[in-house]
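**Student:** no sequence on this one, just coordinates:
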């Protein structure tokens, strides 16, 4: 099981079946805010949906294709972060994340992303890591900017959220940029 101490009060723990109810509860409690940017929220209507997500995340890890972790702040589940997919051929990965509104503006996503970058570049020896965020999602876009990612461009109408196609901005960091400090 993956467990990483981000800082004194924050840990990343790979999601497992024991997280089902807490994750479902967090998702439903903040569904109105989360569904603005996350297409899966409107389809997460029962704890069975969350259980299926966790099962697929556990399979992803078993397949050696990344993982999904709960962001825990002082013991409370605050959000999720992980690698969407690890492309072994190109030595690349994509990071995805979300955080519940009460935990915003505490640097939890930024410090958690920094931990994933260290894992990606220092342990997995990946060449490239991407983050994609909706163009209008300023909070999410601030994370790669703070970490020194390069903005590569815009994917027009690339993600369908609540019946609307959103433009997405692509950011990347290469291993050599990480090694020299972002």
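**Tutor:** Nice, thanks for sending it over. For clarity, every value in this text was computed on a predicted model and none was experimentally measured.
**Student:** going forward, measure contacts between C-alpha atoms and count neighbours the same way
**Tutor:** Noted.
**Student:** and residue 6, how many neighbours does it have?
**Tutor:** By the criterion of other Cα atoms under 10 Å, residue 6 has 19 neighbours.
**Student:** I should have written residue 143 there, sorry.
**Tutor:** Residue 143: 19 surrounding residues under other Cα under 10 Å.
**Student:** please identify which helix or strand holds it.
**Tutor:** Residue 143 belongs to helix 138-147 when assigned by DSSP states H and E.
**Student:** which residues touch that helix?
**Tutor:** 109, 110, 114, 131, 133, 134, 135, 150, 171, 182 (Cα atoms under 8 Å, 6 or more residues apart in numbering).
**Student:** I figured the fourth one was touching residue 96, is that so?
**Tutor:** Yes - with contact defined as Cα atoms under 8 Å, residue 131 and residue 96 form a contacting pair (6.7 Å).
**Student:** the contacts of helix 138-147, buried ones only, as a ChimeraX selection?
**Tutor:** With 16 or more other Cα atoms under 10 Å as the criterion, this ChimeraX line picks the buried residues out of the contacts of helix 138-147:
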select :109,110,114,131,133,134,135,150,171
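**Student:** in strands only, show me the contacts of helix 138-147.
**Tutor:** Taking DSSP state E, the ones among those that sit in strands are 131, 133, 134, 150, 171.
**Student:** here comes the other one, which I'd like you to weigh against the first:
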């Protein structure tokens, strides 16, 4: 049975936990990132009110069946610096999708890898999830290297797969199965 609350996961040098009101400055800090608001529901306004609404939506994802949204935080300070999700809209087929973002000042430190490894290990340990998928734009080498480092296998290119901003974009599809 899928958990009915967002758990707190520890390991790999990060904590994955539910978003808190104290994480509003993080959300505000990525509002002007050139990519994060295009591929997520992070607001572009940068206001505290909109950041709090984003946080509320992350909590609501579980109730609506969309999945689990975790803040990625430092285990010693609890400062959040990113987000990772385990999306369960295709759970009836035994599939979950994952995705993540890291605020610019915290990139290239292994946090995305640590968060994805923890989230994938947790998700693939759930009885209902027999396959975890990840979609990455081909140009995003840092992200596809992260996926590969976490045991995700590249399966192919999905042409014109997703609307990103004003254009259709190709996506590489990766997967990982339990026990991999």
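**Tutor:** Now that the structure is in, tell me what you want to look at. In this text the structure is predicted, and so the values were computed from the model without any measurement.
**Student:** all helices for the first structure, in order.
**Tutor:** For the first structure, the helices defined by DSSP state H occupy 20-29, 31-34, 47-62, 108-118, 138-147, 175-179.
**Student:** just the buried residues of the third one, please?
**Tutor:** It stands for helix 47-62 of the first structure. By 16+ other Cα under 10 Å, the buried positions in helix 47-62 of the first structure come out as 47, 50, 51, 53, 54, 55, 57, 58, 60, 61.
**Student:** can I assume residue 97 of the first structure is in contact with residue 80?
**Tutor:** Yes - between residue 97 of the first structure and residue 80 a contact is recorded at 5.5 Å, counting by Cα under 8 Å.
**Student:** quick one: the helix holding residue 143 of the first structure to the second structure mean distance?
**Tutor:** When the second structure is overlaid, helix 138-147 of the first structure sits 1.2 Å from its aligned residues on average, using mean Cα distance after the TM-score superposition for the first structure.
**Student:** what range does that helix cover in the second structure?
**Tutor:** The aligned range for helix 138-147 of the first structure in the second structure is 141-150, by TM-score structural alignment.
**Student:** need the contact list for the corresponding residue of the second structure for residue 168 of the first structure.
**Tutor:** Using TM-score structural alignment, the equivalent of residue 168 of the first structure in the second structure is residue 171. Neighbouring residues of residue 171 of the second structure by Cα under 8 Å, 6+ apart: 135, 136, 137, 138, 157, 158, 159, 160, 161, 162.
**Student:** with residue 38 of the first structure instead?
**Tutor:** residue 161.
**Student:** ok, it to residue 86 of the first structure distance?
**Tutor:** Using Cα to Cα, to the nearest Å, we find residue 38 of the first structure at a distance of 21 Å from residue 86 of the first structure.
**Student:** for residue 33 of the first structure, which non-adjacent residue is spatially closest?
**Tutor:** residue 101 (7.6 Å; Cα to Cα, 6 or more residues apart in numbering).
**Student:** what is the burial count for the alignment partner in the second structure of that neighbour?
**Tutor:** In the second structure, the residue equivalent to residue 101 of the first structure is residue 104, according to TM-score structural alignment. Other residues within reach of residue 104 of the second structure, judged by other Cα under 10 Å, total 13.
**Student:** and if you look at residue 165 of the second structure?
**Tutor:** Using other Cα under 10 Å, residue 165 of the second structure is surrounded by 11 other residues.
**Student:** contacts only, for it.
**Tutor:** 38, 39.
**Student:** now do it against residue 36 of the second structure, distance only.
**Tutor:** 11 Å.
**Student:** so how far is residue 24 of the first structure from the residue nearest to residue 33 of the first structure?
**Tutor:** Residue 101 of the first structure sits 15 Å away from residue 24 of the first structure when distances are taken as Cα to Cα.
**Student:** and for residue 157 of the first structure?
**Tutor:** Applying Cα to Cα to residue 157 of the first structure and residue 24 of the first structure gives a distance of 28 Å.
**Student:** what do you get for residue 113 of the first structure?
**Tutor:** On the measure of Cα to Cα, residue 113 of the first structure and residue 24 of the first structure end up 23 Å apart.
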